[in-house]
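Undergrad: output the structure for:
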Amino acid sequence: MKRKNNRKKAITLKDKKILIIGILLVGLLMIGVFITLMVQPPVNHFTIGNGKNLKGIDVSNHQGKIDWQALPHDKINYVFIKATEGTTYNDPFFKGNWQNASEYNFLKGAYHFFTVGTSGADQAKAFIAQVPKEKNVLTPVIDLELIGENREEIITEIRVFVNKIEEHYEVKPIFYINKNTFHTYVEGVFNDYMIWYADYADEPALDESIWTFWQYTESGLIEGIKGPVDFNIFRGNKQDLESIIIQ
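TA: Coordinates of the predicted model:
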């Protein structure tokens, strides 16, 4: 009887050792996978192509005071800067960011956050008052993120805003959109305008033939900026990018 009991104990200890070794191996495998993902992140479009898909950022008051001298030129080909929102809000960091972008030789452009339910003409007036008419800057941007109740009225106000901007700066503005605002306001209505598409999936839902810029994350980290910042790619090379600079 004693011998039989001892055999049971021996088998139990052996099984425990095998289980512990198995758990350790699985743990080591998971650590290896984690390290691999950290060192070699998933490939995005901006890593593909010979000189194509140029990277850039967009900034606003959310980034606070930026150390422009520390921003790396080899990682940033352009910067979009928030200027205004609605009819009354001027981004408090716009003037400083606008001046510093030029001082540190970054290609820059300004954008307006469009609010629904307010006058497109008044919003255009606010943007024009804040953003100087300059050469060698990127085309202005209308940022469409909000959905309102009356689609036709909102489209009318968007059209008024766009026409005012086009008349003043003598270029067609870029439409910044997400999936909802694209299908609600832009698709089939504003077909002759460049699209800057916000989509944080591994691949943008819109076909590449539709968008010119793709904002692929809102959680980017880069030298010179404390905290997260939006990262974008431009679908083209430097010569293509230069073609949308105001001359």
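
Undergrad: could you use CA atoms for every contact and neighbour count after this?
TA: Noted.

Undergrad: Glu170: neighbouring residues, count only.
TA: Other residues within reach of Glu170 by the criterion other CA atoms under 10 Å amount to 14.

Undergrad: what of the one 4 residues further on?
TA: Ile174 has 22 neighbours, counted by other CA under 10 Å.

Undergrad: so it touches Val162, yeah?
TA: No. Contact between Ile174 and Val162 fails when scored by CA atoms under 8 Å: they sit 9.4 Å apart.

Undergrad: hey, what's in contact with both of these two?
TA: By CA atoms under 8 Å, 6 or more residues apart in numbering, Ile174 and Val162 have these common neighbours: Ile142.

Undergrad: how about the contacts made by the residue nearest to Asn61 when sequence neighbours are not counted?
TA: Spatially, and ignoring its direct neighbours in sequence, Asn61 is nearest to Phe93 (5.7 Å; CA to CA, 6 or more residues apart in numbering). The contact partners of Phe93, by CA under 8 Å, 6+ apart, come to Ser60, Asn61, Gly64, Lys65.

Undergrad: what's the first helix or strand after the helix or strand hosting Leu28?
TA: Counting by DSSP states H and E, the element that carries Leu28 is helix 2-39. Per DSSP H and E, the first helix or strand lying C-terminal to helix 2-39 is strand 54-59.

Undergrad: what lies in contact with that following strand?
TA: Strand 54-59 is contacted by residues 46, 75-82, 229-238 when judged by CA under 8 Å, 6+ apart.

Undergrad: just the ones in strands from the residues you listed, please.
TA: Val79, Phe80, Ile81, Lys82, Val229, Asp230, Phe231, Asn232, Ile233, Phe234 (DSSP state E).

Undergrad: distance to Asn97 and neighbour count added to the residues you listed, as CSV?
TA: What follows is the ones in strands among the contacts of strand 54-59, written out as CSV (distance: CA to CA, whole Å; neighbours: other CA atoms under 10 Å):
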residue, distance to Asn97, neighbour count
Val79, 10, 23
Phe80, 10, 25
Ile81, 7, 25
Lys82, 9, 27
Val229, 14, 19
Asp230, 15, 19
Phe231, 17, 22
Asn232, 18, 27
Ile233, 20, 25
Phe234, 21, 23
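
Undergrad: in a markdown table: the residues you listed, plus distance to Lys9.
TA: Output for the ones in strands among the contacts of strand 54-59, formatted as a markdown table (distance: CA to CA, whole Å):
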| residue | distance to Lys9 |
| --- | --- |
| Val79 | 69 |
| Phe80 | 70 |
| Ile81 | 71 |
| Lys82 | 72 |
| Val229 | 60 |
| Asp230 | 60 |
| Phe231 | 60 |
| Asn232 | 63 |
| Ile233 | 64 |
| Phe234 | 67 |
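
Undergrad: one more to put side by side:
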Amino acid sequence: MPVLRPGSLRSRRLRFAAFLFSVLSLTLPLTAPAASAADTPARGSAYMGMGVPAHDGRHGSPMAMNGLFSGFFTSLAVQQTEGVDVSSHQGTVAWPSLWSSGVRWAYVKATEGTYYRNPYFNAQYNGSYNVGMIRGAYHFATPDTTPGSTQANYFVDHGGTWQRDGKTLPGVLDIEWNPYGAACYGKTQSGMVSWIRSFLNQYKARTGRAAVIYTATSWWTQCTGNYGGFGSVNPLWIARYASTPGPLPAGWSFYTMWQYTSSGPIVGDHDKFNGALDRVQALARG
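TA: Take a look at the predicted model:
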């Protein structure tokens, strides 16, 4: 094999190719491996943003991994308020440390389907409140198990209620990729829209509040046909692990909240409220 001279054309080309490969390996999103029965998680273990890294995020890139800077350029234009979302995966949460770091609001997973309640819910929900945060609860939807109205009732009965105390945010419908099977839970696009509407209508009937919808644009497009009928009533919580929220689903001209990273310094999932603290308080008051 001939020896490459450091300044030769071939040597320069090989070095350039190696450089390109290293750049692409840092910036390209990871693709999800083919699912198998052994990979399917246990029912109840789902959490907000579970499918984002593989589908709508840039997990592994320097921007996505550094939660402190991923929303920097957006925050220059609009004042935003830092938040977190937690589930049983976080267990006991260091709420005083989060408060000291600037986090002012939190959402806690309360329920999933009609078969699971977060065993840490009370401690997490009350712990965030006790340090001064405005907090709320979220429900991980499984549209293939029970009707939307049934899951809304289960959510309200197990932590997802609302009260006008200025410290309780409206409940969230977490509707995203199915960690247990087909992405759209075996539903047609119109069937998914009907399921979501059933949940939202029942939640509003039970609490008097319009629920927040947490989703990702790519999932919403695939599984609802990019339906635009909820944007005038239900606030949007967009999921995208990148430097910007990206395109929004149809019907929404702005997002209320943005989950921008799963790699925060204290708790993984960090979020930004699209406004100053007084806007978070306004949403809580209704």
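
Undergrad: TM-score of the superposition?
TA: Here the TM-score for the pair of chains, by TM-score structural alignment, normalised by the length of the first structure, is 0.75; 207 aligned residues with a CA RMSD of 2.7 Å.

Undergrad: picking that back up, who wins for most neighbours among the contacts of Phe93 of the first structure?
TA: Within the contacts of Phe93 of the first structure, Ser60 tops the neighbour count with 21 neighbours, counted by other CA under 10 Å.

Undergrad: state the distance from the residue nearest to Asn61 of the first structure to Ser219 of the first structure.
TA: Between Phe93 of the first structure and Ser219 of the first structure the computed distance is 20 Å (CA to CA, to the nearest Å).

Undergrad: now do the residue mapped onto Ala124 of the first structure from the second structure against Thr81 of the second structure, distance only.
TA: Counting by TM-score structural alignment, Ala124 of the first structure lines up with Ala152 in the second structure. Note on Ala152 of the second structure: its distance to Thr81 of the second structure, by CA to CA, is 28 Å.

Undergrad: the second structure: helices as residue ranges?
TA: Along the second structure, the segments classed as helices by DSSP state H run 9-27, 52-55, 62-65, 72-77, 95-100, 121-130, 148-155, 189-207, 217-224, 277-285.

Undergrad: which of those helices sits closest to Pro170 of the second structure?
TA: helix 277-285 (6.7 Å; CA to CA).

Undergrad: just the contacts of Phe93 of the first structure now: which is nearest Tyr193 of the first structure?
TA: For the contacts of Phe93 of the first structure, the minimum distance to Tyr193 of the first structure (CA to CA) is 23.4 Å, reached by Ser60.

Undergrad: what lines up with the residue nearest to Asn61 of the first structure in the second structure?
TA: Phe93 of the first structure maps onto Tyr120 in the second structure, by TM-score structural alignment.

Undergrad: please report the distance of its match from Leu248 of the second structure.
TA: Using CA to CA, we find Tyr120 of the second structure at a distance of 32 Å from Leu248 of the second structure.

Undergrad: also Phe69 of the second structure?
TA: Taken as CA to CA, the span from Phe69 of the second structure to Leu248 of the second structure is 21 Å.

Undergrad: and the two? Which one has more around it.
TA: Each of Phe69 of the second structure and Leu248 has its neighbours counted (other CA under 10 Å); Leu248 has more, 21 against 15.

Undergrad: the more buried one and Phe254 touch, don't they?
TA: Yes. Using CA under 8 Å, Leu248 of the second structure is in contact with Phe254, at 7.4 Å.

Undergrad: re earlier: what about the contacts of Phe93 of the first structure, which are in strands?
TA: Per DSSP E, those never map to strands.

Undergrad: how about the residues you listed in JSON lines, adding distance to Lys16 of the first structure?
TA: Listed next are these as JSON lines, based on distance: CA to CA, whole Å:
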{"residue": "Ser60", "distance to Lys16 of the first structure": "58"}
{"residue": "Asn61", "distance to Lys16 of the first structure": "58"}
{"residue": "Gly64", "distance to Lys16 of the first structure": "56"}
{"residue": "Lys65", "distance to Lys16 of the first structure": "57"}
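
Undergrad: of those residues, which stay in contact in the second structure?
TA: Contacts from the contacts of Phe93 of the first structure that recur in the second structure, judged by both residues aligned by TM-score structural alignment, their matches' CA atoms under 8 Å, are Ser60, Asn61, Gly64, Lys65.

Undergrad: and which of those is nearest Glu152 of the first structure?
TA: For those, the residue nearest Glu152 of the first structure by CA to CA is Ser60; the value is 29.6 Å.

Undergrad: how about the contacts made by the closest residue to that closest one other than its chain neighbours?
TA: Distances taken as CA to CA, 6+ apart put Lys82 closest to Ser60 of the first structure, at 5.0 Å, once the chain neighbours are dropped. Taking CA under 8 Å, 6+ apart, we find Lys82 of the first structure in contact with Asp58, Val59, Ser60, Asn61, Asp91, Phe94, Ala110, Tyr111, His112, Phe113.

Undergrad: what do we get in the second structure for the fourth one?
TA: Counting by TM-score structural alignment, Asn61 of the first structure corresponds to Ser88 in the second structure.

Undergrad: pretty sure its match is touching Tyr116, no?
TA: No. Counting by CA under 8 Å, Tyr116 is not a contact partner of Ser88 of the second structure; they are 11.1 Å apart.

Undergrad: distance of the match of Phe93 of the first structure from Gly264 of the second structure?
TA: Tyr120 of the second structure is 20 Å from Gly264 of the second structure, by CA to CA.

Undergrad: Ala137 of the second structure now?
TA: To Gly264 of the second structure, Ala137 of the second structure is 20 Å away according to CA to CA.

Undergrad: and the two? which has more neighbours close in?
TA: Ranked by neighbour count (other CA under 10 Å), Ala137 of the second structure and Gly264 place Ala137 first, with 28 against 17.

Undergrad: please name the nearest non-neighbouring residue to the equivalent of the more buried one over in the first structure.
TA: Aligning on TM-score structural alignment places Ala137 of the second structure opposite Ala110 in the first structure. Closest residue to Ala110 of the first structure apart from its sequence neighbours, by CA to CA, 6+ apart: Ile81 at 4.8 Å.

Undergrad: cool, and Lys204 of the second structure?
TA: Lys204 of the second structure sits nearest to Ala210 (CA to CA, 6+ apart), 5.4 Å away.

Undergrad: what does that neighbour align to in the first structure?
TA: Counting by TM-score structural alignment, Ala210 of the second structure lines up with Lys172 in the first structure.
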